[in-house]
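Undergrad: The sequence and its predicted three-dimensional model are supplied below.
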Amino acid sequence: MTDHTPKPEAPWGRWVQAAIAVAVMAAVLIVVELIDTVMNGRLDAHGISPRSWSGLVGILWAPFLHADFAHLIGNLLPGVVLAYFVVLSGHAIAVTAIVWVTSGLGVWLIAPSDSITIGASGIVFGWLAFLIVRGVFNRDVWQVLGGIVVLVVYGGILWGALPGTAGVSWQGHLFGAIGGVLAASVTARDRPGAPAIDQGGFR
């Protein structure tokens, strides 16, 4: 007989996979912005137009679109770091999906009717909120400490979830952060009915 017991995955393997996933994400955003630049920004019209049926479709496309490379880089600088740790959490798809929809619907519902909202910052805020609070929902001391570190390093951007800065979608930031907290609750290991999962490592 042959023992087919799978070997445990080396921690560095997950780290490399997470880095590759984040690099692919960043590359896609850069390519889209290059195409948009060549098209003189015409893609930006496909962002979220509040309270219109066509604007609902914009929820899907808005995070891929940015006003210019300065806007994109402003989101990528914190985004790639936060995304990396969200991927390591093992819940990247679920967290991102929840944040994406929550942020987009929030913009669609309460943003000014004459605006078109674009950019991935709502998702960045959601990732940030998720990493800050997930340890509380998981009752994990190390995750709580990690959340405190994330809060100290990146918490200053949370002010962007408040009204005040012209041209900034505080609605997307606020609802993105709400989505991050919701995602932390939904993916928590200890929530009622959640299956026991051996997550191991930094998850």
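TA: Cool, the structure landed. Numbers count the residues shown, from 1 in each chain.

Undergrad: going forward, measure contacts and count neighbours with C-alpha atoms only.
TA: OK.

Undergrad: name the element residue 87 belongs to?
TA: Assigned by DSSP states H and E, residue 87 falls within helix 69-88.

Undergrad: Spell out for me which residue occupies the centre of this protein.
TA: residue 123 (3.3 Å; C-alpha atoms, centre = their mean).

Undergrad: All the helices of the protein, residue numbers only.
TA: Secondary structure of the chain (DSSP state H): helices at 11-38, 53-61, 69-88, 92-110, 121-138, 141-154, 170-186.

Undergrad: so which of the ones you listed comes closest to residue 197?
TA: helix 121-138 (12.0 Å; C-alpha to C-alpha).

Undergrad: Excluding covalently adjacent residues, which one is nearest to residue 61?
TA: residue 47 (6.2 Å; C-alpha to C-alpha, 6 or more residues apart in numbering).

Undergrad: Next one: the residue nearest to the centre of the chain from residue 89, what distance?
TA: 16 Å (C-alpha to C-alpha, to the nearest Å).

Undergrad: this is the comparison structure:
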Amino acid sequence: MQFFSQDMDQNKRMLYHALVVPVIIVILLCLVFALEYLGGYDFHSLGVYPREFKGMIGILTMPFIHGDAKHLYANIIPIFVLTLFLYMAYRPNAHKVLIFVWIFTGVILWIIGRSSWHIGVSGIIYGLVCYLFFGGLAGNNRTSIAVALIVAFLYGGIIWYMIPIGIDNHISWEGHLSGAISGIIAAIIFRTKPNDDENSEKQEDEQDDVQYDWRDSDRTESELPS
């Protein structure tokens, strides 16, 4: 029972740590939208406007701006789920990946986008989907592959919103495509080494075997290593 208790405690700590960033992002998205809606402001100028100096600020601020409640609601659940997966499966590189995808999605969009204001966090969503999928397959370990398959099942259909065919003109397919490109690049740069999970689990198991070796209880004080 002690083993199960320790595993449960460790899993809870990992989950709590992984929840911090997703929760913060969702809260910030909601607060910005509430401020804009209740205060009567218009934050569209904080989006990305391609190839215009005035639109460069959106590289950082675009993900916080949404056109209406429906737009915000459509993005909240995916960004929460995907960032949670990111911080649970790729904790050592999670901050780097999120920052990279965040910035490079905006940069690519600023270069290739139509001359219009582009807003919303969907570009980062596409970036995380591509990172978790391609990075998971390249990682070649159980955790990353499992995450890749789950992401493909949940969000595989979004690929059709990266091309300008059969979609609403008001949808920024360029933002989606920019996010996907940045996610694939991130999967190459921040590639997880194969079998990292298995090696770490093996080391933990070996440490547990040493710690709970029944023979330790039969040793005298003089026999214990210094």
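TA: Here it is on my side, so go on. Remember, predicted model here, so these are calculated numbers, not experimental data.

Undergrad: Fetch the TM-score of the aligned pair.
TA: The TM-score (TM-score structural alignment, normalised by the length of the first structure) is 0.84; 190 aligned residues with a C-alpha RMSD of 2.4 Å.

Undergrad: Show me what the helix holding residue 87 of the first structure is packed up against.
TA: helix 11-38, helix 92-110, helix 121-138 (3 or more C-alpha pairs under 8 Å, 6 or more residues apart in numbering; DSSP states H and E).

Undergrad: Distance to residue 79 of the first structure added to those, as JSON lines?
TA: Output for these, formatted as JSON lines (distance: least, C-alpha to C-alpha, whole Å):
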{"stretch": "helix 11-38", "distance to residue 79 of the first structure": "9"}
{"stretch": "helix 92-110", "distance to residue 79 of the first structure": "12"}
{"stretch": "helix 121-138", "distance to residue 79 of the first structure": "5"}
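
Undergrad: Buried deepest among these, which one?
TA: Ranked by mean neighbour count under mean count of other C-alpha atoms under 10 Å, those are led by helix 121-138, which reaches a mean of 26.

Undergrad: Packing partners of it?
TA: helix 69-88, helix 92-110, helix 141-154, helix 170-186.

Undergrad: Once aligned, what mean separation remains between that helix and the second structure?
TA: For helix 121-138 of the first structure, the mean deviation from the second structure after alignment is 1.0 Å (mean C-alpha distance after the TM-score superposition for the first structure).

Undergrad: That helix corresponds to what range in the second structure?
TA: The alignment of helix 121-138 of the first structure onto the second structure (TM-score structural alignment) spans residues 122-139.

Undergrad: I'd like the distance from that stretch to the chain centre, please.
TA: In terms of C-alpha atoms, centre = their mean, to the nearest Å, the gap separating the centre of stretch 122-139 of the second structure from the centre of its chain is 8 Å.

Undergrad: again with stretch 36-44 of the first structure
TA: Relative to the centre of its chain, stretch 36-44 of the first structure is centred 24 Å away, using C-alpha atoms, centre = their mean.

Undergrad: Same question for stretch 65-85 of the second structure.
TA: Worked out by C-alpha atoms, centre = their mean, stretch 65-85 of the second structure lies 12 Å from the chain centre.

Undergrad: With stretch 52-62 of the first structure instead?
TA: 18 Å.

Undergrad: Ok, stretch 46-64 of the second structure next?
TA: With C-alpha atoms, centre = their mean, you get 21 Å for stretch 46-64 of the second structure.

Undergrad: Likewise for stretch 22-31 of the second structure?
TA: Relative to the chain's own centre, stretch 22-31 of the second structure is displaced by 14 Å; criterion: C-alpha atoms, centre = their mean.

Undergrad: Stretch 137-151 of the second structure too?
TA: Per C-alpha atoms, centre = their mean, the centroid offset for stretch 137-151 of the second structure relative to its chain is 14 Å.

Undergrad: Show me which residues of that stretch are buried.
TA: Neighbour counts over stretch 137-151 of the second structure (16 or more other C-alpha atoms under 10 Å) mark 137-149, 151 as buried.

Undergrad: what do you get for stretch 71-88 of the first structure?
TA: Buried positions in stretch 71-88 of the first structure, judged by neighbour count with 16+ other C-alpha under 10 Å: 72, 75-76, 78-80, 82-88.

Undergrad: Nearest to residue 107 of the first structure among those?
TA: Closest approach between these and residue 107 of the first structure, by C-alpha to C-alpha: residue 75, at 17.5 Å.

Undergrad: The closest one contacts residue 123, correct?
TA: No. Using C-alpha atoms under 8 Å as the test, residue 75 of the first structure is too far from residue 123 to be in contact (9.4 Å).

Undergrad: re the thing from before, could the helices of the first structure be laid out in a markdown table, adding distance to residue 162 of the first structure?
TA: As requested, the helices of the first structure are exported to a markdown table (distance: least, C-alpha to C-alpha, whole Å):
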| stretch | distance to residue 162 of the first structure |
| --- | --- |
| helix 11-38 | 26 |
| helix 53-61 | 21 |
| helix 69-88 | 17 |
| helix 92-110 | 13 |
| helix 121-138 | 12 |
| helix 141-154 | 16 |
| helix 170-186 | 6 |
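
Undergrad: Before I go, just wanted to say thanks for your time.
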